[in-house]
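Student: Okay, sequence plus prediction incoming.
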Amino acid sequence: MAFVTRFAPSPTGPLHLGHACSAILAHDMARAAGGRFLLRMEDTDLERSKPEYEAQILDDLTWLGLSWDGPVHRQSEHIDSYNARLEPLAARGLLYPCSCTRSDIRAALAAPQEGVAFTVYPGTCRGRGMDSRRPGDALRLDLAAALRVVGSPGFTETGPAHQGLHRIDPALALREIGDVVLSRKGEDIVAYFLASAFDDADQGISHVIRGEDLFAFTPVQVILQRLFGLPTPIYHHHRLIRDDQGKRLAKRDDARALAKYRAEGATPADIRRMVGL
């Protein structure tokens, strides 16, 4: 199997050290295997994604000495395609429209969902038919129905914290993931994990290399892959780069932006050393 991986940032802010770790690791693993390293812009958030951030990302990656194979793939150019590919799920009764707002959902929850990646939806609109969909409605996956189709699919993880074969527990998935939103009508928004599942298959991605904070999103991506008959890549979730207080770096941490280190005279070798590579 050819080794094909990708770096897939969202152009909603500058790259920081955590991004550098993901990009360098994916690039180096692909080159060591004689494979391909692709660059994808996960810019489905049309309001927050900015061309100036994308330009900065490209400049930072080039400065780091990374090269990618083929043109940059931009998800914003494929939103209509992603939405069209949801039609088979709707026809199978696996989707339903949802008019709840975020505040509606929060009010309906009995308790905060601490320690999980998803706000688990209480099912307020479950049971609505697709013919009741109105402008502005979201489309949700009926997870219980989906799990009856796919069962307990598995995926292979090679990262340091979760190595091995993982089987998705349907009961746990219902409790910790719930009926996720896949798209929102009228706003040209599709979910990260949906667009990513399609793109990984379309681009022939064999290995997904990303931060450990995204491990919790893997089960829903694997479920979607099985529903659409897509291959499941091998996953590698690397350790996170944290600040001095042990907090995960995020885009709001401009003090950790690569542009700042560059301006202060850091070299690409300095960045590699700072992220443990």
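Tutor: Sure, I can see it.

Student: Please make it C-alpha for all contacts and neighbour counts, starting now.
Tutor: Will do.

Student: Does the residue lying closest to Asp169 once chain neighbours are set aside lie in a helix or a strand, and which?
Tutor: Sequence neighbours aside, Ser152 is the residue nearest to Asp169 in space, at 6.1 Å (criterion: Cα to Cα, 6 or more residues apart in numbering). Taking DSSP states H and E as the definition, one finds Ser152 inside no helix or strand.

Student: Ser152: what's it in contact with?
Tutor: With contacts defined as Cα atoms under 8 Å, 6 or more residues apart in numbering, Ser152 is in contact with 167-170.

Student: biggest separation within these, which pair?
Tutor: Arg167 and Pro170 (9.3 Å; Cα to Cα).

Student: Below is structure B, check it against A:
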Amino acid sequence: MDTAEANISTQQETPSSKFGPTVPVGRFAPSPSGRMHLGNIYAALLAWLSVKSQNGRMLMRIEDLDPRSARSEYAAQLLRDLEWLGLTWDGEVVYQHNRLEYYEAAFDELQQLGLLYPCFCTRAELHAASAPHASDNTPRYPGTCAHLSPAELAARTQLRSPAYRLRVPQAVYSAHDAVQGQIATHLAQCCGDFLVRRSDGVFAYQLVVCVDDAAMGVTDIVRGRDLLDSVPRQLYLQELLDLPHPRYAHVPLLVAPDGRRLAKRDRDLDMAALRERFKTPQALLGWLAYITGMVDVNEPLLATDLLQGFSWDAMCKRRHDIVIDGSLLFA
């Protein structure tokens, strides 16, 4: 691989330009690991407003590839909750567990490029070897397994199944985010070679979302700010696999007063509690729009009521995380 320093930019004003003009296409892509919480609802609302304000299409994908965080009852509940909110989608629901052959094909393509290698490092070893560099707390991989000899590979394979990492170039990948502005990451310095398949055989998030978004024709990706560091890795994968670059918008997180982000596992302001508290989707969405600064008055609103005034220019003024004190809501 050429190790010369490079700067790589993407012009995201024209997503999928290699395939010609397209109707804007967004997507919901929830993981069925628990009931939706308020932060999930906020991101879903903005994703829906973004594409529907452009007269585009919204698609639905259930990211259930990881058996550790995929339960069918939660998938069904996610769909019911989104429908209750009025955040509807176009077409059939796509389930990642039905798409293994496409991830295998992409993995094989990277393998044929000579860019993959087996990694035997445990999670504890990774955290001990390198401090986190990205905002998602992913440690920069120090290249421990990047140049193992055939004998070392054989010996380590006897002890445990390997994960597979993708070699990254000495290059800066940059893009414009609709909310966070210009971003740039030196892949080798910031994250290092990253996983595309885990040791248990499950394909990694970075690979599968690139494959799925391209296959579904997604042009506009809206998600939480905690995934901002995924963009350069995904730009690199899209480049290698000859996939189009979508537009990105990474929205503020809703956080507790102590700074902790809302999480499904903690049942922070989850849909069960919110539906009991607000009774109607209009009351919930109106309050959510008010506390996040989308409207000036707390009054019942449908999602469609927010379409006319929606713009990313306005959202850019509120790019910082938003504190939500659930104890006051349910006092």
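Tutor: Good, I have the coordinates. Keep in mind the model is a prediction, meaning the values are calculated, not measured.

Student: Quantify their similarity with the TM-score.
Tutor: Here the TM-score for the pair of chains, by TM-score structural alignment, normalised by the length of structure 1, is 0.87; 263 aligned residues with a Cα RMSD of 2.2 Å.

Student: could you redo the contacts of Ser152 of structure 1 as a markdown table and give each row secondary structure and neighbour count?
Tutor: Rendered in a markdown table, the data for the contacts of Ser152 of structure 1 read as follows (DSSP: H, G, I helix; E, B strand; the rest coil; neighbours: other Cα atoms under 10 Å):
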| residue | secondary structure | neighbour count |
| --- | --- | --- |
| Arg167 | strand | 13 |
| Ile168 | coil | 19 |
| Asp169 | coil | 15 |
| Pro170 | helix | 20 |
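
Student: And the residues you listed, which is closest to Tyr192 of structure 1?
Tutor: Looking across these and measuring by Cα to Cα, the closest to Tyr192 of structure 1 is Ile168, at 19.7 Å.

Student: And the strands in the stretch 1-150 of structure 2?
Tutor: For the stretch 1-150 of structure 2, the strands defined by DSSP state E, counting those that start in this stretch cover 6-9, 25-28, 57-62, 94-95, 116-119.

Student: hmm, who's touching the longest one?
Tutor: Under the criterion Cα under 8 Å, 6+ apart, residues 23-32, 48, 51-52, 75, 88-96 lie in contact with strand 57-62 of structure 2.

Student: cutoff 6 Å now
Tutor: 25-30, 89-90, 93-95 (Cα atoms under 6 Å, 6 or more residues apart in numbering).

Student: do the same with stretch 140-150 of structure 1
Tutor: Contacts with stretch 140-150 of structure 1, where a contact means Cα under 6 Å, 6+ apart, come from 94-96, 179-182.

Student: Translate Trp312 of structure 2 into the numbering of structure 1.
Tutor: Using TM-score structural alignment as the criterion, Trp312 of structure 2 has no counterpart in structure 1.

Student: Trp312 of structure 2: what's it in contact with?
Tutor: If you count contacts by Cα under 6 Å, 6+ apart, Trp312 of structure 2 has none.

Student: quick one: Ile209 of structure 1 is in a strand?
Tutor: Yes: under DSSP: H, G, I helix; E, B strand; the rest coil, Ile209 of structure 1 falls within a strand.

Student: burial count for the equivalent of it over in structure 2?
Tutor: Using TM-score structural alignment, the equivalent of Ile209 of structure 1 in structure 2 is Val222. Val222 of structure 2 has 25 neighbours, counted by other Cα atoms under 10 Å.
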